[in-house]
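Undergrad: The following comprises the amino acid sequence and a computationally predicted model.
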Amino acid sequence: MTLRLDALRHWIAAQHRLPQEACQLTTVAGDASLRGYCRVTFPDGTTRVVMDAPPALEDSQPFVTIGREWHAAGLPVPKIHAVDLSWGFIELDDLGNDSLHHHFDIESGAREGTSQALALLDKIERLAPVASLPSYAADFLEEEMDRFPDWGLTRWLGIETPPQWPEVKRHLLAHIARLPTVAVHRDFDAMNLMIHRDRLWIIDFQGALAGPLGYDLISLLRGRYHHWSRQEMDLWIEDFRQRCLAAGRIGPDLDAETFRAGVEAIGAQRQLKILGQFCRLCLRDGKPRYLDWLPHFYGHLDEGLEALPALGDFHRWLRESYRPAMEARLVEQRTTSDAGNPP
């Protein structure tokens, strides 16, 4: 790490024709990936952020390509000032530390923030180029769902996959296929929306794909930082449908019930992926803190499946088998962790 920080300091100083000691580096909190971030303060007090993505571990070309395309399209993404993909260094605008999720701790903040985020989502769907993005194809959606039985059931819980699993995937994919294709961020979460200069800015867009309308909507509504009631969810989803209808992104054939089922199917796909992926982050990447989110996203999945009654058998299996096993395993994990870290 010290070697990379030294290399990063040398690189950013060279970009600005400054001595290395004139560039002050401060580590910025990272994310679930293998990327790291540093804030650089220059002698005149201005700052930039440098992404550190070791090329052997992270392919940064999609970030650069999408970032430049979205910036050129007029979307609020950090400007890319310099790139060295051989090292995995990218110099970006500094958007500060105030992400939208900090404002979700009270109801009024969550409501206002969600409204602002959905207005931004309208802009993404209107302006973001689609043709240059890879397709969020059905086989990729299925592979993501299979992380649930692979990592969440077999490897972490040690329980068998329910026999309904193939039908669950087919049912969800059939609903998702009815939705039109747009540019989707794929992690349109309140943590990935920064408040800077009194507007929202988009970060972590490197995973964007050409995928189903509604994916980013459900990512926001069933995210990490707020829980909406069933009635509130239905209102948000229907309001979004009406906006898409008015903008011509969908036709009248996508009625309220069909659209809601499609959006909740996307949500179920995403939540199943997360339940498996967070176990993978623990087991493969040594990041056990993500396990603490499992009950939260299970709750989202449980509520979303209420809109998909054809998956009733699977829904009951989740309540009667998965949830108790998951909760017991979390208790065991915490007990083991506490025993290894006595006060």
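TA: Perfect, I can see it now. Quantities reported herein were computed from a predicted structural model and do not represent experimental measurements.
Undergrad: When you work out contacts or count neighbours from here on, use the C-alpha atoms and nothing else.
TA: Will do.
Undergrad: What segments of the stretch 1-150 of the chain are strands?
TA: Ranges of strands in the stretch 1-150 of the chain, per DSSP state E, counting those that start in this stretch, are 24-28, 36-41, 47-52, 80-84, 89-93.
Undergrad: any chance of those strands in JSON lines, with distance to S219 too?
TA: What follows is the strands of the stretch 1-150 of the chain, written out as JSON lines (distance: least, CA to CA, whole Å):
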{"stretch": "strand 24-28", "distance to S219": "24"}
{"stretch": "strand 36-41", "distance to S219": "24"}
{"stretch": "strand 47-52", "distance to S219": "24"}
{"stretch": "strand 80-84", "distance to S219": "26"}
{"stretch": "strand 89-93", "distance to S219": "25"}
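Undergrad: Residues in contact with stretch 229-249: which ones?
TA: P180, L217, L221, I250, G251, P252, A256, F259, R260, V263, E303 (CA atoms under 8 Å, 6 or more residues apart in numbering).
Undergrad: and here's the other structure:
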Amino acid sequence: MSDREALRLDFLKAAGLDDAVRLALPGDASTRRYERLTPATGPTLMLMDQAPAAESPPCDPSWSPDQRRAAGWNAVARLSAGRIEAFAAVAAHLKALGLSAPDLPALDAANGLAVLEDFGDDLFARVIADGADETPLYLAAIEALATLHDAGDPPAVLNGPGGDWPMLTYDETALQGGADLFVDWLPKLDDRVSFDDDAVADWREAWAPIVASGARGASVMAHRDYHAENLIWLPERQGAARVGMIDFQDAVRAHPSWDLHSLLQDARRDVSPALEAQALDRYFALRPGVDRAAFMADYAGLAALNQARIIGIFARLIARDGKPRYARFLPRMWRHLNANLEQPALAPVARWFDRHVPAEVRA
């Protein structure tokens, strides 16, 4: 028996769940693992297991950009390193707003273990694939985002059952660091491209106005991974609470467009232009004080940046981590990116792509 398994068994025994049947669930792109727990009595539960030592350290709020870059990727991008206390603190904040995040009946933050309420298997993506009308689900997801955004600037520190957690900003260092994954990793996947120092300098210059605008507009909590495979349909609940949220431990203060384009320009499934337009109309109807034109300019720019970031992440997962299944998502991400690059404000970025990334790569 591994030391980690011994920790899990001790934790489950202390939680009164040592008799539960354990079923491991498929993994994702992270270092977390999940099990569904079926106790002798009572509802099923989830075991979240995130060993603190499995990741580089999260960002200290006091660190400079240089210190963050020296500490590793989690610090650059202001990621939580999967820490259980981050998940617990964000969950408490979401629940205080009337949104649906899992209860945590048992928690051992120091060892990276938690028992979660089980929201079931009705992921938006799965329910839609089984024939449900996607429109009500997406509009409910928009209602949940509007609720989160209407709450305004989140506290600087979130209080949760696992301890306090800083609500960091998705700032220039994090935004540009994310975009740079593209130039760092695409050449390692595709030998038709290479980027010398001048190309990388031009890349950063082209993105600079978008990065600055995204950091300047950071004013709400962003889930950071808000899409149809991280949202669970809970139709027995009311209003925005029908949207069960998971995988939100990397939440930050960010531009309110971030979760919108993550949802509506999804890496994993097609969302029609008509549904995207309907969902955006619903968002602005719920938030009538928002300047739609200015918002949508940022939406296109930050969506394009995010798509470049995700292409870089997928290239890394394939080339470094040996996970070829992520290749099937690349054509969709290129389609989203190419469409956003048609916006006039993105002309400098579009010119960079025309110079450095052949059209056949962007297909």
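TA: Structure received. This structure is a prediction, so every number in the text was calculated from the model and none was measured.
Undergrad: re the thing from before, may I ask which of the contacts of stretch 229-249 of the first structure has the most neighbours?
TA: Per-residue neighbour counts (other CA atoms under 10 Å) across those peak at V263, which has 27 neighbours.
Undergrad: isn't that residue right next to I176, touching?
TA: Yes - V263 of the first structure is within contact range of I176, at 7.4 Å (criterion: CA atoms under 8 Å).
Undergrad: any chance of the strands of the stretch 1-150 of the first structure in CSV, plus mean neighbour count and distance to F240 of the first structure?
TA: Putting those into CSV (neighbours: other CA atoms under 10 Å; distance: least, CA to CA, whole Å) gives the following:
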stretch, mean neighbour count, distance to F240 of the first structure
strand 24-28, 15, 34
strand 36-41, 20, 34
strand 47-52, 22, 34
strand 80-84, 15, 31
strand 89-93, 21, 31
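Undergrad: out of those, nearest to K169 of the first structure?
TA: Taking CA to CA, strand 36-41 is the member of those nearest to K169 of the first structure, at 34.5 Å.
Undergrad: after superposition, how close is the closest one to the second structure?
TA: In this overlay with the second structure, the average offset of strand 36-41 of the first structure from its partner residues is 0.6 Å by mean CA distance after the TM-score superposition for the first structure.
Undergrad: That strand versus strand 47-52: what angle between them?
TA: Relative orientation of strand 36-41 of the first structure versus strand 47-52 (axes from the mean of the first three to the mean of the last three CA atoms, to 10 degrees): 160 degrees.
Undergrad: Where does strand 36-41 of the first structure end up in the second structure?
TA: Here strand 36-41 of the first structure aligns to the second structure at residues 33-38, judged by TM-score structural alignment.
Undergrad: Assign the residue nearest to the spatial centre of the second structure to helix, strand or coil.
TA: For the second structure, the residue nearest the mean C-alpha position is D225 (1.9 Å; CA atoms, centre = their mean). Of the three states, D225 of the second structure takes coil under DSSP: H, G, I helix; E, B strand; the rest coil.
Undergrad: separation between it and D247 of the second structure?
TA: 7 Å (CA to CA, to the nearest Å).
Undergrad: Secondary structure element holding A339 of the second structure?
TA: Using DSSP states H and E, A339 of the second structure sits within helix 330-340.
Undergrad: wait, what's in contact with the aligned residue in the second structure for F188 of the first structure?
TA: Aligned counterpart of F188 of the first structure in the second structure: Y226 (TM-score structural alignment). Neighbouring residues of Y226 of the second structure by CA under 8 Å, 6+ apart: D259, L260, S262, L263.
Undergrad: Find the nearest non-adjacent residue to F297 of the first structure, please.
TA: Excluding the flanking residues, the one nearest F297 of the first structure by CA to CA, 6 or more residues apart in numbering is Q271, at 6.1 Å.
Undergrad: what do we get in the second structure for that neighbour?
TA: By TM-score structural alignment, Q271 of the first structure lines up with Q307 in the second structure.
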